[in-house]
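Novice: Show me how the following folds:
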Amino acid sequence: MNKVDVFRTLHRKRAQGDPLVLPGPWDAASARVCVESGFPALATPSAGVAASLGYEDGETPADEMFAAVARIVRAVDVPVSADVEGGYGLAPKELVERLLEAGAVGCNLEDSNGGVLKDPHEHAEYLAEVRSAAADRLFVNARVDTFLHGDGDPERAIERAALYVAAGADCVYPILAPVDVLPLLRAGIQGPLNMVARLDGEGPSPAVLGELGATRVTFGPGLQRRATAALREITKNLSA
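Specialist: Predicted coordinates for the structure are as follows:
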């Protein structure tokens, strides 16, 4: 079984309360730590990678992002999915080629640009073209930004998700959806559902998110930011 098939299988028939937990490495070293901790797959966060390269979130040049993903992929033996934001303006065929060249088994694609939601029908067409170019070689996670840049109406999120699933998305990611609407989202969205978990103890655990309907749990740039905070504390004592 190749890596993309392994990755796709990891999403199937998850028991309630046992979501697929995907930590977000930002470089080769952090990827190796995650794999050494026993995680079967990884999902890079664009904001975490951006920070490691010296950029603000959303400002990483495409070439540097794909190069960073390739370094992470080379460092580990498990499947790696890549957050490629909105696709960097690349045509679907080129985006797929770049992802495959980097060795990624999947990607996140968001449905907003510059803080503004895209037309969902046009975005669904883009996703369909990505799916057509990739065939079964990539696992497409369609991010729904209704709760990040829209009005936060779960029904609008469900409508967008339905269009993206119909276009061939393998998973839907309603980023920053409130926990209390997760059961409603689960009931209204077909297929795997990605939720983000916080690492500051303020939000529910991955297991709780799984009980409420999440198929998989990611952490955005949470790990990279926690590591940066730890390093900041360490460096404070270097000259003491």
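
Novice: C-alpha only now, for contacts and for neighbours.
Specialist: Noted.

Novice: what does stretch 111-120 rub up against?
Specialist: 86, 123, 142-146, 149-150, 160, 163 (Cα atoms under 8 Å, 6 or more residues apart in numbering).

Novice: And it, what's buried?
Specialist: 111-112, 117, 120 (16 or more other Cα atoms under 10 Å).

Novice: Including secondary structure, distance to Ala41 and neighbour count, could the contacts of stretch 111-120 go into a markdown table?
Specialist: Listed next are those as a markdown table, based on DSSP: H, G, I helix; E, B strand; the rest coil; distance: Cα to Cα, whole Å; neighbours: other Cα atoms under 10 Å:
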| residue | secondary structure | distance to Ala41 | neighbour count |
| --- | --- | --- | --- |
| Gly86 | coil | 22 | 17 |
| His123 | helix | 27 | 22 |
| Ala142 | strand | 18 | 27 |
| Arg143 | strand | 19 | 25 |
| Val144 | strand | 22 | 27 |
| Asp145 | coil | 24 | 25 |
| Thr146 | helix | 27 | 24 |
| His149 | helix | 29 | 16 |
| Gly150 | coil | 31 | 15 |
| Arg160 | helix | 27 | 25 |
| Leu163 | helix | 27 | 19 |
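
Novice: Next, the structure of the following sequence, for comparison with the previous one:
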Amino acid sequence: MVQETADGTPARATELLRLHRDPALLSVVNVWDVISAEVVAAVDGTRALATASHSIASSLGYEDGERIPVDLMLEAVGRIVASTDLPVSADLEGGYGDAAETVRRAIGLGVVGANIEDQMKPVAEAAAQVEAIMRAAEAEGVPDFVLNARTDAFALGRGRDKAEVLADAVERGRAFLDAGAPVVFVPARLDEQQVTTLVDAFGPQRLTTIAIPGTPPLARLEELGVARVSFGPMSQNVALTALQELVEEVQRGGGVPPTMRVLN
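Specialist: Below you'll find the model as predicted:
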């Protein structure tokens, strides 16, 4: 039996999937609490929101890497979802021991997409996890759930031959797409040739990337057929940099910069 979901959840999932399939690049500046979500959502052109697990964890005093209790993470995500009418994708790390169950619980909060890390599990095991997640989403009445199936080939492959790491990312991404994931997330400082290789392997509008300094500009990523680009914890780092710069200015005898906006 299909479970009841939060009002509008299936429709928001369908819209989020459409945004990924659209040739126009979907850019999401990641959020970590209600006020950051409201600020990002209020900017013209924002079409969806995505949480950053690292940022949520650090804001609550936890290190990244599933150190935060899953209940606390989901509570934070649920508050963000409740603050907006936009589709929300949640960064749920590796799934906190049971990825399909964690996604099921997130859907109950109105989440319509998720990043789930493969943590370089054996390919067959990681693909089976993708299948389980998509089955859970369909059982919850959200067949268009946008699983952003993340491979940690680059993140955990530092020091290895770059060509071998890229080949691993291609193999894993193809396996995740075959298992039902609509898009594959390859977080890394990718150059244009690496992006082209991944898009050629997955197909256009199937690759998502992260906007690490040194990666191709957003307009070029769109031209190459990337579906989505996110900013991970960098959006929080930008906000904290502004805070630190304010403190430094105060210590010099200054005050609030004239560029400050009253946002809440």
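
Novice: tm score of chain vs chain?
Specialist: After superposition, the two chains reach a TM-score of 0.90 (TM-score structural alignment, normalised by the length of the first structure), with 230 aligned residues with a Cα RMSD of 1.6 Å.

Novice: Please identify which pair of the buried residues of stretch 111-120 of the first structure lies farthest apart.
Specialist: Of all pairs drawn from these, the one with the longest distance (Cα to Cα) is Ser112 and Pro120, at 9.4 Å.

Novice: Strands along the stretch 1-150 of the second structure, start to end?
Specialist: Along the stretch 1-150 of the second structure, counting by DSSP state E, counting those that start in this stretch, strands occupy 26-28, 49-50, 88-91, 113-117, 146-150.

Novice: Work out the gap between the last one and the centre of the chain.
Specialist: By that I understand strand 146-150 of the second structure. Here strand 146-150 of the second structure shows a centroid-to-chain-centroid distance of 8 Å under the convention Cα atoms, centre = their mean, to the nearest Å.

Novice: what do you get for stretch 11-31 of the first structure?
Specialist: Relative to the centre of its chain, stretch 11-31 of the first structure is centred 10 Å away, using Cα atoms, centre = their mean.

Novice: One more: stretch 98-113 of the second structure?
Specialist: The chain centre lies 14 Å from the centre of stretch 98-113 of the second structure; the measure is Cα atoms, centre = their mean.

Novice: residue range for stretch 234-247 of the second structure in the first structure?
Specialist: Matched against the first structure by TM-score structural alignment, stretch 234-247 of the second structure falls on residues 222-235.

Novice: quick one: that stretch to the second structure mean distance?
Specialist: Its aligned residues in the second structure lie a mean 0.7 Å from stretch 222-235 of the first structure after superposition (mean Cα distance after the TM-score superposition for the first structure).

Novice: and Asp98 of the second structure, which of the strands of the stretch 1-150 of the second structure is closest to it?
Specialist: The closest of the strands of the stretch 1-150 of the second structure to Asp98 of the second structure is strand 113-117. By Cα to Cα, the value is 10.7 Å.

Novice: equivalent range in the first structure for that closest one?
Specialist: Counting by TM-score structural alignment, strand 113-117 of the second structure pairs with residues 106-110 of the first structure.

Novice: mean deviation of the matching stretch from the second structure?
Specialist: Looks like 0.5 Å for stretch 106-110 of the first structure (mean Cα distance after the TM-score superposition for the first structure).

Novice: Measure how far that stretch is from the centre of its chain, please.
Specialist: 6 Å.

Novice: And stretch 15-33 of the second structure, by the same measure?
Specialist: 9 Å.

Novice: Can you point out the buried residues in that stretch?
Specialist: Under 16+ other Cα under 10 Å, the buried positions of stretch 15-33 of the second structure are 15-17, 19-21, 23-33.

Novice: do the same with stretch 150-164 of the first structure
Specialist: 154, 157-158, 160-164.

Novice: And for stretch 206-214 of the second structure?
Specialist: Neighbour count says stretch 206-214 of the second structure has 206-212 buried, by 16+ other Cα under 10 Å.

Novice: what's it in contact with?
Specialist: 20-21, 148, 182-189, 191, 198-199, 225-232.

Novice: Give me the subset of those that lies in strands.
Specialist: When those are checked against strands (DSSP state E), the matches are 148, 183-185, 228-230.

Novice: Check the offset of stretch 155-169 of the second structure from the chain's centre.
Specialist: For stretch 155-169 of the second structure, the distance to the chain centre is 21 Å (Cα atoms, centre = their mean).
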